[in-house]
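1. everything below, folded, please.
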Amino acid sequence: MKATWEKIEKNLGVLEVEVDAERVTAALDKAFNKVVKKANVPGFRKGKVPRPIFESRFGVESLYQDAIDILLPEAYGEAVEQTDIFPVDRPEVDIEQFAKGQSFIFKAKITVKPEVKLGDYKGLEVPVQKAEVTEEELSAELARLQERHAELVVVEEEAAANGDIAVIDFDGYVDDVPFEGGKAERHSLELGSNSFIPGFEEQVVGMATGDFKDVEVTFPDEYHAENLAGKKAVFKVKLHEIKRKQLPALDDEFAKDVSEFETLDEYKADLKAQLESRKEEELKGLRENAVVDKAAANAEVEIPEAMINSEVENMVRDFDTRLRQQGMNMDMFLSFSGQTREDLQNQMKGDAEKRVRNNLVLEVIAKQENIEVSEEEVNEELATMAEAYKRTPEEIRSILAANGSLGSLSEELSLRKTIDFLVSNSVEVEAVEEAPAAEDTKAE
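-> A predicted model of the protein is given here:
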């Protein structure tokens, strides 16, 4: 087989392939063995029609498309490997020649991975910050833990306020007609959570236990139920009960309840250490992002639209997976947010382009610096994954191999090593705080 690659512009080129006649004959044989099983010829059972009689009745040309479908993918794959190109989109294939006894010639217009011209990537300056935890941050974390361990107590004499849980019945009407989904009994609603139609919760604030009230609201114009979008509605509301969070006191008993420590001071010291560790990880991530962004900004690369679109689809799939883990799905999210799938894709496009650019630059830096991943490093990562998923390393390897993801694991490890290389070769500089904006002293 002969294959030639000619670049015609930027990341676009033409791959011309010629496959010898012997392989064409073999592909026609496979095509015949496939279609003869369904061929209806008087006097012969299906699958038993002799080849000469089949070709005489239907013509050898009837086998061409099936033969092309058999031969083209394998020939294309071999040609890509032979010419050492990296396609990033489906090729546009033009069949030049295909016939019995002749070679198979086709051309494929292909978008390939772009060339990257590296700029400076060593000695990059990145701001460094200390992982210090302030008293305000420690107090905020303690307050959050108080909230988590708060008890709900029934309030008898006071009116409902923001932050309370109101247990209500409601019955909704549009133009004096009840609508689907507008009725519930003893529904627990956290006031101030903005989980209901705008304006609803504010009108429940101030109600007392046993009160009745007509709550008037207007559905948002982008409301997911089109028959209600923009409509005015009246909800007849009855307040059954008010529950209010009662925060535990910050004392030694609290520390004993929520930790293994005996005193609040011991617990606060441990909590501060945890916050410092968490902040160190966050700052480490920020430094890694900063050095990669700078290296990518210094490089020259023209990214094909196909690569960006592919990354957008990956991001959409990941987002859908996270939604499902939260008991939601993409259709529900789009309905609630009033967006279309295209809107979501457009929002992700900027981040997708940045991801593609950064990964392309990291790949070339890894090649430039001979950064490779050893089998031992792969095995270590498999062992880490096995521990996390309560499987054996061999099981994890088999699962990744079956999914075709084992190579991706090596690529991921290579990217991590390259990022570590960039960080170790960067220069720490003190973070400069932005000066506050000067007040406008211009006389009116």
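
2. make it CA atoms for all contacts and neighbour counts henceforth
-> Will do.

3. show the contacting residues for residue 191.
-> 161-166, 201-202, 204-205 (Cα atoms under 8 Å, 6 or more residues apart in numbering).

4. among the residues you listed, who's most crowded?
-> Scoring the contacts of residue 191 on neighbours with other Cα atoms under 10 Å, the highest-scoring entry is residue 166 at 28 neighbours.

5. you'd agree that residue is up against residue 245?
-> No. Look at residue 166 against residue 245 with Cα atoms under 8 Å: they stay out of range, at 11.7 Å.

6. now show me the structure for the sequence below, then we'll compare the two:
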Amino acid sequence: MVKSTAENLSPTRVKLDVEVPFEDLKPRLDQAYKTVANQIQVPGFRKGKVPARLIDQRVGRGYVVETAVNEGLNDYYQEALAQTETTPMARPEVEVTSMPGVDGEAEGPLKFSVEVDIRPEVELPDYKGLKVTVEPAAASEEDEQKALDELRSRFGTLKAVERPAAKDDFVTITLTATVGDEQVDHAEDLSYQVGAGTMLDGMDEALEGLSAGEDAVFETVLAGGDHSGEKATVKVILGGVKERELPEADDDFAQLASEFDTIDELKADLKEKAAEGAVTGQGIEARDKVLEELVKLVEVPVPDSVVNEQIEQHFSQQGHSEGDDHDTAEHRAEVESNAREAFRNEIILDKVADAEEVGVDQGELIEYIISTSQQYGMDPNQFAQMLDQAGQVPMIMGEVRRRKALAKVLEYAVVTDTAGNTVDLTAFVTPGGEDGATSADSADSADSADSADSADSADSAPSADSPAEAEKTPAKKAPAKKAPAKKAPAKTAAAKKAEAEAEAEGAADAEEAPAKKAPAKKAPAKTAAKTATTKAPAKTAAAKKAEAEGEEKAPAKKAPAKKAPAKTAAAKKTAEDKAADTAE
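-> Have a look, this model is predicted:
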């Protein structure tokens, strides 16, 4: 039986000293001899029939022991985690300190130590009765008019005009990008709305004031393709200008754009929706401020390794490399701050969920999967299968649980508006309402993606507990989950739609420009599993000697990667079936 002890190095890091008796290692050692016997050829012996003593002479006992240790290291580590009740949060660092017959007694124990980051233990503060002040929930006439204008824009038509291009015009352009003397991209007849900011930095300024047939040259940094991050000179030629004509706001328009017969009925409905939106916005403000107040009450230590991993994940999944124009000290500091904030929020809300005995039932899980998949423009069944295959369903359940915990804190809070009126958030925190975050999050902007980048830090801990995954390729990533932080959750790269969908239908056929500007903030998908780093024991002198003599021996066996579980039938079920299986 494995013997292990734990030593706390810091509030977020622990060291495990593990000792494996020789009798526990021997079955793996015997199997290692069989494995090596099938990998080498010795005159006078059939493959697989080479005696252990000859293997020791030809290859070296140290190599065989290393093979056995690599095969069993992960299992021994798991036993040590269970014995010490340790929940890892990041990659473990493993060092083998003694191997029998190598740097220890022939039949002595295997000894190794592990350092790994863990969830910090925090004392839950008194979260009941937090006081916050929010703005009154009042929709203005400007809000109502804006809603009507947006609806009219969706039914607008594009009309060619003979004048210089201005903001909000739709133009047809030709782009040519050069880096130095090399033309790196060229595209013709692209449709674009001036001022949209969805292509290249500097292009909107270059287009404003141009007439059909005229061109302009501007400098920019390419954000995609083989030359991403490089400075380029771009020439843009304006082919034509169109402006959007809005339909008259009359009864005919009301019948075309809605289920109402008159424009007055439509305006009344838009007014009601604007009022509802104001209430939702007030609830979001209250939620964010309550969470801020809660976090102020407790100090949560944050593991640096978790933060650093989130930073690197953020930049790698946006296609940025270290040192490029996007990876600035300011941007990196912003991502780090958001990662730490999201981690603290998760830890505290998990404690609240424990205290309130918050659970997640089948219906809540289904609702979350369906609503989230719709935000990402994905089929719910496909989304559920992706989550299942990536092992992210437990993460989703944890997220729903934290949302419910935050709703509980909000329910206990004392919320008033700036006029001194008590704010009733019943509809916002009860089932069928906003549930503290779920529906409200979809109303928020997706621009604050960075705060969600690190939201997966605490949830991904169970998959980070294998020291034998150093050679493992990261599993397919699932869509990023939303952190219950004060900032709006982000959309995933796989599901994020182009902002141009909000434009008029006349520009819907716009082609993608060369070196198209990437979204400024893009939530990285959730990593399904984290790999581990293991310090491999050095080869024995005998093993090195065998190599020098040119003996044919098996290549050094790598630490085994943790095998992904076989795809279950549940992965093929509908979103409802999958949620039911998980909730049970």
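
7. okay, the longest helix anywhere in structure 2 sits on what stretch of structure 1?
-> In structure 2, with assignment by DSSP state H, the single longest helix is helix 263-296. Under TM-score structural alignment, helix 263-296 of structure 2 corresponds to residues 264-297 of structure 1.

8. start and end residues in structure 1 for stretch 12-29 of structure 2, please.
-> Using TM-score structural alignment, stretch 12-29 of structure 2 pairs with 11-28 in structure 1.

9. show me which pair in the contacts of residue 191 of structure 1 is furthest apart.
-> By the measure Cα to Cα, the contacts of residue 191 of structure 1 have their two most distant members at 165 and 202, which lie 13.0 Å apart.

10. in the strand ranked longest in structure 2, what's buried?
-> With DSSP state E setting the assignment, residue counts place strand 231-245 as the longest strand in structure 2. Within strand 231-245 of structure 2, the residues scored as buried using 16 or more other Cα atoms under 10 Å are 231-244.

11. hey, where'd the strands end up in structure 2?
-> Counting by DSSP E, the strands of structure 2 are 3-10, 13-20, 93-98, 110-117, 131-134, 157-161, 170-179, 182-193, 215-221, 231-245, 414-417, 533-535.

12. can you redo those as JSON lines with distance to residue 582 of structure 2?
-> As requested, these are exported to JSON lines (distance: least, Cα to Cα, whole Å):
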{"stretch": "strand 3-10", "distance to residue 582 of structure 2": "33"}
{"stretch": "strand 13-20", "distance to residue 582 of structure 2": "31"}
{"stretch": "strand 93-98", "distance to residue 582 of structure 2": "32"}
{"stretch": "strand 110-117", "distance to residue 582 of structure 2": "28"}
{"stretch": "strand 131-134", "distance to residue 582 of structure 2": "37"}
{"stretch": "strand 157-161", "distance to residue 582 of structure 2": "48"}
{"stretch": "strand 170-179", "distance to residue 582 of structure 2": "48"}
{"stretch": "strand 182-193", "distance to residue 582 of structure 2": "45"}
{"stretch": "strand 215-221", "distance to residue 582 of structure 2": "46"}
{"stretch": "strand 231-245", "distance to residue 582 of structure 2": "49"}
{"stretch": "strand 414-417", "distance to residue 582 of structure 2": "36"}
{"stretch": "strand 533-535", "distance to residue 582 of structure 2": "31"}
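
13. I'd like to know which of those is closest to residue 328 of structure 2.
-> strand 215-221 (14.0 Å).

14. could you give the angle of that closest one to strand 170-179?
-> For strand 215-221 of structure 2 against strand 170-179, the angle by axes from the mean of the first three to the mean of the last three Cα atoms, to 10 degrees is 60 degrees.

15. who are the packing partners of strand 215-221 of structure 2?
-> For strand 215-221 of structure 2, the elements it packs on are helix 203-207, strand 231-245, judged by 3 or more Cα pairs under 8 Å, 6 or more residues apart in numbering; DSSP states H and E.

16. show me what contacts residue 153 of structure 1?
-> Counting by Cα under 8 Å, 6+ apart, residue 153 of structure 1 touches 243-246.

17. again, 6 Å this time
-> Contact analysis of residue 153 of structure 1 by Cα atoms under 6 Å, 6 or more residues apart in numbering lists 243-244.
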